[in-house]
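> requesting a structural model of the entry that follows:
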Amino acid sequence: MSQIMDHGYHSHSHGNSAHSHSHISSQEAVKLYDPKKLANKGVRITWIGFCVNFVMAVAKLIGGVVFHSQSLVADSVHSFSDLISDVLTLSTVKYTTKKPNESYPLGYGKVETFGSLMVSAILLYAGLEIGFGSLFSIIGPYLSTATAKVMHALPFHDHSAGLDDLGSSAVADSLQTADINAAWLALGSIIAKEWLFRATKKVGEEMNSKVLIANAWHHRVDSMTSVVAMVTISAGYFLNIYWMDSVGGLIVALLVTRVGISGFFQSFKELIDKAMPRDDRRYMDIEDAINVHLMNMDRNILIKQLDVMPSGTNMNVVLKLGVSEFNNKYENQLTLNKMGSIAEVLRGTIIKDFHNVKNMSVQFISNDEVEEIPEDNRKENEIREKSMELKKEHKERRRRRIEMYTA
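Next up, the predicted model:
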C-alpha cells in the first residue's frame, strides 16, 4: 500500500491562445484598474483606454444600425467583448483573491471561469447571428421564398434584413448599400486605437511594464477589425456593390465566432479540471521550482507525477513524489515525519513563490503501487520517447560525421 501525506488540494488564458480576451490577471487588475491611483501614469492611461474603447463601441453599434452597416455592428460586438471581459475580471478580483476555506477548499477561481464561459457563449451567439445575417444579405436576392422561410426557421437568422416580411422588402434591404458615414466611424475607431497604442506603449516603456506594452499591442490588433469594416464599407459605397459591407460583416463575425468558440472550450475545460499541458510555461516553471527544492532537501526524492489545473487566474497543483525504482532500499528508510516535512516545506515554498497557486496537494507513492496510465498520457509518453530517441540518433550521426572529418 502507498503511504500518502496529503497537505491540501491546490489548483487560467486570456489566455492563452489565439486572440485572448482575459488578458489581465487579478494582481495586474488591482494595480492598473484601481481608480484611487489615477495619479499613476499606468493606471491613468489604462482607464483612458477603457473609456475610449467604451465610447467607440457604443458609437459603432449605433452607427452600424443607423447607417445599415453589418460590418460596423460586428466590429462593435468585438469591441464590447473586450470591455465585458475586463469588467468580468475586475468584478471577480475580490473572489479569486480569497483564500481557500473549509467550504471551498479549492478557492474561488471558478467564479471567473464560469463568467468567461457565459461571455464566450454570448460572443458565439452574436458572431453566428451577425454572420448569418451578413450571409443572407449576400445570397438573399438569389433565394426563393421557400428557401428564405427555411432559413428564417433556423435559430440564427437576420432580423435587420427584413426576413420577417420575406418578400420584396427583404430583397430590397439586402440590396441596400451601407452609408459612407459608417466608414468615417470605422476610421475614427482606427485613429483612436492607434493613438491608444502609441500612448500606452510609451507609458509602458517609461515604466518598464510588460503588461502595459502588451495592452498597447492589444489596442493595435483590435483595430484590424475596424480596418476590415472601413475598407468593405468604402468599397461597397464607391463601387456601388451592395454586398461588400456584408462581406466585411461576415469576416468580422467569423473572427468574433472564433474567439467565442476558443474561449468557450477553454473555460469548459477549466470547469471540468482539465490538466494544464506540460509544455505550458506556467507548468514548466512550477516543475523546475519543485525540482530545485527537492535537490536542496533530498536528492533521492523524485517527481512521479505533477498535475496543474487552471482555475480562473488561480491554479490547483497535485504533486506525487517517490524514489527511483532502482533505489527501493532508500524507500524503506523513509519515515512519515520525513515525508510530512518535505511535503510541508514544498507546499509552503511553492505557494509563496507562485501567488496564483492557492492550494497544493503533496502525496508520496510507493514503487509497489501500480497505477494505470490513462490512454492519452500513454500516447503522449510514447511520442515523447520517440522524439528523444530521434534526437539521440541525430546527435550520434552528427558526432560520427565530426569524427570522420577530423580523423
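
> going by C-alpha atoms from here, please, whenever you check contacts or count neighbours.
Will do.

> which of the residues in the one helix or strand residue 292 maps to are buried?
Using DSSP states H and E, residue 292 sits within helix 281-297. Neighbour counts over helix 281-297 (16 or more other Cα atoms under 10 Å) mark 283, 286, 287, 289, 290, 291, 293, 294 as buried.

> nearest to residue 235, of these?
Checking these against residue 235 by Cα to Cα gives residue 283 as the nearest, at 47.9 Å.

> name all residues that make contact with the closest one.
276, 277, 308 (Cα atoms under 8 Å, 6 or more residues apart in numbering).

> tell me the buried residues within those.
276, 308.

> which of the contacts of residue 283 lies closest to residue 321?
Nearest member of the contacts of residue 283 to residue 321, counting by Cα to Cα, is residue 308, at 14.6 Å.

> part of a helix, is residue 307?
No: going by DSSP: H, G, I helix; E, B strand; the rest coil, the assignment for residue 307 is strand, not a helix.

> check the gap between it and residue 377 for me.
Distance, residue 307 to residue 377, using Cα to Cα, to the nearest Å: 12 Å.

> those two - which one has more neighbours?
When residue 307 and residue 377 are compared for neighbours, residue 307 comes out ahead with 20 against 10, by other Cα atoms under 10 Å.

> looking at it, the more buried one is touching residue 287, isn't it?
No: using Cα atoms under 8 Å, residue 307 makes no contact with residue 287, being 9.7 Å away.

> could you also give me the structure for this next sequence, so I can compare it with the first?
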Amino acid sequence: MAISKGFGGWYFHSQALIADAMHALTDLVSDFMTLATVSWALKPPTKMFPNGFGKVESLGSLGVSSLLLFGGLAMGLNSVEVLYTQFTGETMKIAKERKSSVLASNAVHHRIDSLTAMVALISISLSNILQGASWLDPVGGLLVSLMVIRAGWSNSRAALFELADMGIDDEMCYEIKKVAENTLKAERLAGVKPGVAGKVKSVGGIKSGQNFLVDITVALEEATVTLEDMARIEGMLREQVGEGVRGVRKVRVKFIEEGKEEVSEFVERGEEDLESESGSEAGHSHENGGECKHGEKKKEK
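You can find the predicted model right below:
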C-alpha cells in the first residue's frame, strides 16, 4: 500500500499522496516495533526486573510515536516548500500539467489513516476540478502531516508520562477502591471484627506497559490485629483486585492505624537541600505518594 501510494504520488506529482504514502510506510515500521516490544513486555518478572518488563512497551510506544511525529514534520516541511513554489509564478503551469487521481485504499488498522486518505481525496479532486487551484494538493499534504503530528505528539506525551511513572488516573483509582471496599465489606459480613477487617484509606499506583502496579493503604481500628489477620486481608485484596480490575499485575498493601495520618515514604532531606530545591519544586507536593482523588476525573488539557 505504501509503495502504491508513493508511486501514485510521484507519477501524478501529488504531495497529498506522497504524504499519505510516507504515513503508510511509518505504519509498517511501527507494526514491527509494536510486535517486538509487546512480546518482550509480556515476559514474566525476574529477579533483576521485579516489576516486569512493562516499561519496554512504554519505550516502544515512545519510539512509534516519535517516528509518527518526525514523519509528520517531514511531510509538513515538504508540503510547505511545494506550497511556496505554487505562488511564485508556476501555479498555472502546474495546474495544466496535473492529471491526478487518488488511491482510495488505506491502512485499515490505524485510527487516522481513513482521515488522511479522505483529505488526500478531497484536496486532489478540488485541485483538478477548480481552475488554478493546484495549490490545494500541497495543502492537503500539509493537513495530513498536521494530523499525523498531532497523533504523534499525543502518543509521545503519554509514553513520556508513563516512563516518568506518572500516577494512575482517578477513574482507575476509583475502580480499584470500589473493589477493595467491597472485599473488606464482605470480610466484615463474614463475622470478622470491624476493626480487623479495616477500611480503605487511599489508593495509588503507576502504569507499566499494559500492567498496573497498585498501592492500597488500609486503616485498621483494632490495636490487637495480628500478622495473620493482615496477611489474610492482604491476600484477599490482591486476589479480588487482580481479578476484578483489568490490567492489575501487582498489588501492594500497606496498613496504618485508624485516625493516624499516613507516613510519607519519601526520605527526608536536610534544610539546605530543601532550600536549594524550593524554587524549582514550588507548588509540587509528594506527601501523599501519588494518592488519587476518588470520584473526580482529570481534565484533559
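
> roughly how far apart are the residue mapped onto residue 269 of structure 1 from structure 2 and residue 209 of structure 2?
Alignment note (TM-score structural alignment): residue 269 of structure 1 maps to residue 161 of structure 2. Separation of residue 161 of structure 2 from residue 209 of structure 2 (Cα to Cα) stands at 12 Å.

> neighbour count for those two, which is higher?
residue 209 (24 against 14).

> ok, now which ones touch the equivalent of the more buried one over in structure 1?
Counting by TM-score structural alignment, residue 209 of structure 2 corresponds to residue 312 in structure 1. Counting by Cα under 8 Å, 6+ apart, residue 312 of structure 1 touches 12, 96, 109, 110, 111, 112, 113, 270.

> surely the third one meets residue 311?
Translated: residue 109 of structure 1. Yes: judged on Cα under 8 Å, residue 109 of structure 1 makes contact with residue 311 at a distance of 4.7 Å.

> just to revisit the earlier point, mind putting the contacts of residue 283 of structure 1 into JSON lines with distance to residue 54 of structure 1?
What follows is the contacts of residue 283 of structure 1, written out as JSON lines (distance: Cα to Cα, whole Å):
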{"residue": "276", "distance to residue 54 of structure 1": "34"}
{"residue": "277", "distance to residue 54 of structure 1": "35"}
{"residue": "308", "distance to residue 54 of structure 1": "36"}
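
> closest one of the contacts of residue 283 of structure 1 to residue 398 of structure 1?
residue 277 (31.5 Å).

> the residue nearest in space to the middle of structure 2 in helix, strand or coil?
For structure 2, the residue nearest the mean C-alpha position is residue 158 (3.6 Å; Cα atoms, centre = their mean). Assigned state for residue 158 of structure 2: helix (three-state reduction, three-state DSSP).

> how far away is it from residue 57 of structure 2?
With Cα to Cα as the criterion, residue 158 of structure 2 and residue 57 of structure 2 are 12 Å apart.

> which residues in the stretch 201-301 of structure 2 form helices?
Counting by DSSP state H, counting those that start in this stretch, the stretch 201-301 of structure 2 has helices at residues 227-244, 271-277.

> over to the stretch 1-150 of structure 1?
Secondary structure of the stretch 1-150 of structure 1 (DSSP H, counting those that start in this stretch): helices at 26-32, 41-66, 70-91, 93-96, 110-139, 145-153.

> residue 168 of structure 1 is nearest to which of these?
helix 145-153 (9.7 Å).

> what packs against the helix or strand encompassing residue 399 of structure 1?
For residue 399 of structure 1, the host element (DSSP H and E) is helix 375-406. Packing contacts for helix 375-406 of structure 1, counted by 3 or more Cα pairs under 8 Å, 6 or more residues apart in numbering; DSSP states H and E, involve no helix or strand.

> residues of that helix that come out buried?
Quick answer for helix 375-406 of structure 1: no buried residues (16+ other Cα under 10 Å).

> and if you look at stretch 234-254 of structure 2?
Residues of stretch 234-254 of structure 2 classed as buried: 234, 236, 237, 238, 241, 242, 247, 248, 249, 250, 251, 253 (neighbour count, 16+ other Cα under 10 Å).
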